[in-house]
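Chemist: Pasting the sequence and the predicted coordinates here, then a few questions.
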Amino acid sequence: MNDTMAWAPLMAELDRWQAAGRIADLWLRDDDAVEPTPALDRLLALTGEHDVPLTLAVIPEHTGAALAARLDRAPWAEVAVHGWSHHNHAPATEKKQELGAHRPVDIVLGELGAGFDKLAALHKPRFVPMLVPPWNRIGAAVVSGLPDLGFKALSVFGAEKSGPLHLLNTHVDLMDWHGTRGGRDHGVLATELAARLKLVFEQGGATGLLTHHLVHDEQAWLFLETLLALTKNHAGCRWRTAAALIL
């Protein structure tokens, strides 16, 4: 499949939005940021070039002033809370979880409160009171305690469900975690984005793209670069900050 054919479903759907006089809201979440790296510089350069807001899910325990100083030069980036340490507490028989029911809920909430406070202090102008659970998994009892910590939103992967917090999910994952562990096929990704936009056209909501800059291969980088270039000036869509979508 050539590049034009690969992107055709997405571009056709965006053209439909434009023809209807509507604008699709897109947002970009990138997970596991901790410190300045060449990969982070590449992501910031790419999003900055195309005027695309970027939501970085930052791991509180392992980050510090160096990342804050780097992001001072990237005003289009905002920061959300990515758990506490990104440590798996589930047994080998279960899927990985940091925020599940494997520890007392008060301990989990204590860590999340510490993470909230640390990132809010480090990233005052760009901090978003949104939790991004590591591995996109979180226990119901933990979710119930988030509002008391100051969280206004929760972001996982997949369709949104009702709960005590605003949900701003991601819906298309750039990475092939169960195969090559690199970037997925561009045509498949474009088709998935088009399918999400068709759903949103009828039901409302935003469309979230999930990336992981630290493990991108050239396939992943090329998809992201092409997507941002194609959507930059398209009248049928706009890239939004998480803050604008939840607050």
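Modeler: That came in fine, so what should we check first? Here the structure is a predicted model, which means the values were calculated and not measured.
Chemist: make it CA atoms for all contacts and neighbour counts henceforth
Modeler: Fine.
Chemist: From G145, how far out is the residue nearest to the spatial centre of the chain?
Modeler: The chain has R29 as the residue nearest its centroid, 2.0 Å off, counting by C-alpha atoms, centre = their mean. R29 is 23 Å from G145, where distance means C-alpha to C-alpha, to the nearest Å.
Chemist: can I assume the residue nearest to the centre of the chain sits in a strand?
Modeler: Yes: with DSSP: H, G, I helix; E, B strand; the rest coil as the criterion, R29 is part of a strand.
Chemist: who's in contact with it?
Modeler: Residues counted as contacts of R29 (C-alpha atoms under 8 Å, 6 or more residues apart in numbering) are L54, T55, L56, A57, T170, G208, L209, L210, T211.
Chemist: Which of those fall in strands?
Modeler: The strands in this structure, assigned by DSSP state E, contain L54, T55, L56, A57, G208, L209, L210, T211 from the contacts of R29.
Chemist: The helix or strand containing L109 - contacts with which helices or strands?
Modeler: Element membership for L109, per DSSP states H and E: helix 105-122. The helices and strands touching helix 105-122, judged by 3 or more C-alpha pairs under 8 Å, 6 or more residues apart in numbering; DSSP states H and E, are strand 77-81, strand 127-131, helix 140-149.
Chemist: another one to put next to it:
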Amino acid sequence: MTDDQIWLPLRQELDRWQQAGRRARLWLRDDDAIEPTEALESLLAITGQASVPLTIAVIPASTGEALAKRLLRENHILVAVHGWSHANHAGPEEKKQELGRHRPADLVLGELRDGLVTLQGLYAPRLVPMLVPPWNRISAELIPLLGAQGFDALSIFGRTTADSPIRLLNTHVDVVNQRGQRGNRPHADLVAELVAELKARFSRDDEPVGILTHHLVHGPSEWKFLTRLFEETGKHPGAAWMSARDLLD
């Protein structure tokens, strides 16, 4: 299958949105930032060149001035809180979690509050008071308590639920991970997932489609996919890349 054949379904779906006089809302979230790296430079370059707004989930306990100085030079970047230290507290037979039931809720919430305060000090107006749980997992008991810690929104993976006690801005297509596979995901599979999300919203456009990236583990396949994705969507009248702040406002 050629590249054009791989991307044709997305083009056709966006054409459908255009013909209906509508624009599919897209947003981009990248996880696990700590410090400036060559991989981060690549991400900043391709999103900047494509004018795609990017929200970077930063790990508060491990970051500092170096990353802040670099990101504050980019006008298309917002920052969210990526847990506290991205430490796994789950048992060996469980899925990894930092924000699970393995520790007292007061302790976990205190760390999250410290993380928000830390990033507020580093990023000021660039910070979105949105929590991005490490591994996209958080105990259900903690979610109603996030607002009291200063968070306005939560971003995990999967379609939102109507009864959430806090605003959700989720991601839906993970460029790197799927069912145990890490990296080198077939581009045809990624396009198919994106098209499926768009089709689900055509009749009920109740939430934007979030693309999730992890710059530190990207290889040539991931960079190629993102570059082509931005080319296909950036100037298409049926699509609109939006910032997390605009979507939450």
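Modeler: That came in fine, so what should we check first? All of these numbers come straight from a predicted model, not from anything done at the bench.
Chemist: so what number do they get for TM-score?
Modeler: Structural agreement between the two chains, given as a TM-score (TM-score structural alignment, normalised by the length of the first structure), stands at 0.98; 247 aligned residues with a C-alpha RMSD of 1.0 Å.
Chemist: possible to save the helices and strands packed on helix 105-122 of the first structure as CSV with distance to V200 of the first structure and mean neighbour count?
Modeler: Written out in CSV, the entries for those read as follows (distance: least, C-alpha to C-alpha, whole Å; neighbours: other C-alpha atoms under 10 Å):
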stretch, distance to V200 of the first structure, mean neighbour count
strand 77-81, 24, 27
strand 127-131, 22, 25
helix 140-149, 25, 15
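Chemist: between the ones you listed, which gets nearest to G115 of the first structure?
Modeler: strand 77-81 (6.7 Å; C-alpha to C-alpha).
Chemist: what packs against the closest one?
Modeler: Strand 77-81 of the first structure is packed against strand 54-58, helix 105-122, strand 127-131, with contacts defined by 3+ C-alpha pairs under 8 Å, 6+ apart.
Chemist: Find the residue closest to L214 of the first structure in space, skipping its chain neighbours.
Modeler: With sequence-adjacent residues excluded and distances taken as C-alpha to C-alpha, 6 or more residues apart in numbering, L214 of the first structure is closest to A39, at 5.9 Å.
Chemist: Just give the number of residues close to the one you found.
Modeler: The burial count assigned to A39 of the first structure is 14, neighbours taken as other C-alpha atoms under 10 Å.
Chemist: Would you map the helices across the first structure?
Modeler: Listed in chain order, the helices found in the first structure under DSSP state H are 3-19, 38-49, 65-71, 105-122, 140-149, 186-203, 218-231, 242-246.
Chemist: To what extent does the first one diverge from the second structure after superposition?
Modeler: Once the two are superposed, helix 3-19 of the first structure sits an average of 0.6 Å from its aligned residues in the second structure (mean C-alpha distance after the TM-score superposition for the first structure).
Chemist: roughly how far is that helix from the heart of the chain?
Modeler: Taking the mean C-alpha point of helix 3-19 of the first structure and that of its whole chain, the gap between them comes to 23 Å (C-alpha atoms, centre = their mean, to the nearest Å).
Chemist: And for it, what's in contact with it?
Modeler: By C-alpha under 8 Å, 6+ apart, the list of residues contacting helix 3-19 of the first structure from outside reads 23-24, 186-188, 190-191, 193-194, 197-198, 201, 234-237.
Chemist: rerun at 10 Å
Modeler: The contact list for helix 3-19 of the first structure (C-alpha atoms under 10 Å, 6 or more residues apart in numbering) reads 1, 20-24, 185-198, 201, 226-227, 230-231, 234-237.
Chemist: List the buried residues for that helix?
Modeler: By neighbour count on 16 or more other C-alpha atoms under 10 Å, the buried set for helix 3-19 of the first structure is A6, W7, P9, L10, M11, E13, L14, D15, R16, W17, Q18.
Chemist: What of stretch 224-237 of the second structure?
Modeler: Of the residues in stretch 224-237 of the second structure, those buried by neighbour count under the rule 16+ other C-alpha under 10 Å are F225, L226, L229, F230, E232, T233, G234, P237.
Chemist: which residues of the first structure does that stretch align to?
Modeler: Alignment of stretch 224-237 of the second structure against the first structure: residues 222-235, by TM-score structural alignment.
Chemist: same deal with stretch 138-156 of the second structure?
Modeler: Residues 138-156 of the first structure are where stretch 138-156 of the second structure lands when matched by TM-score structural alignment.
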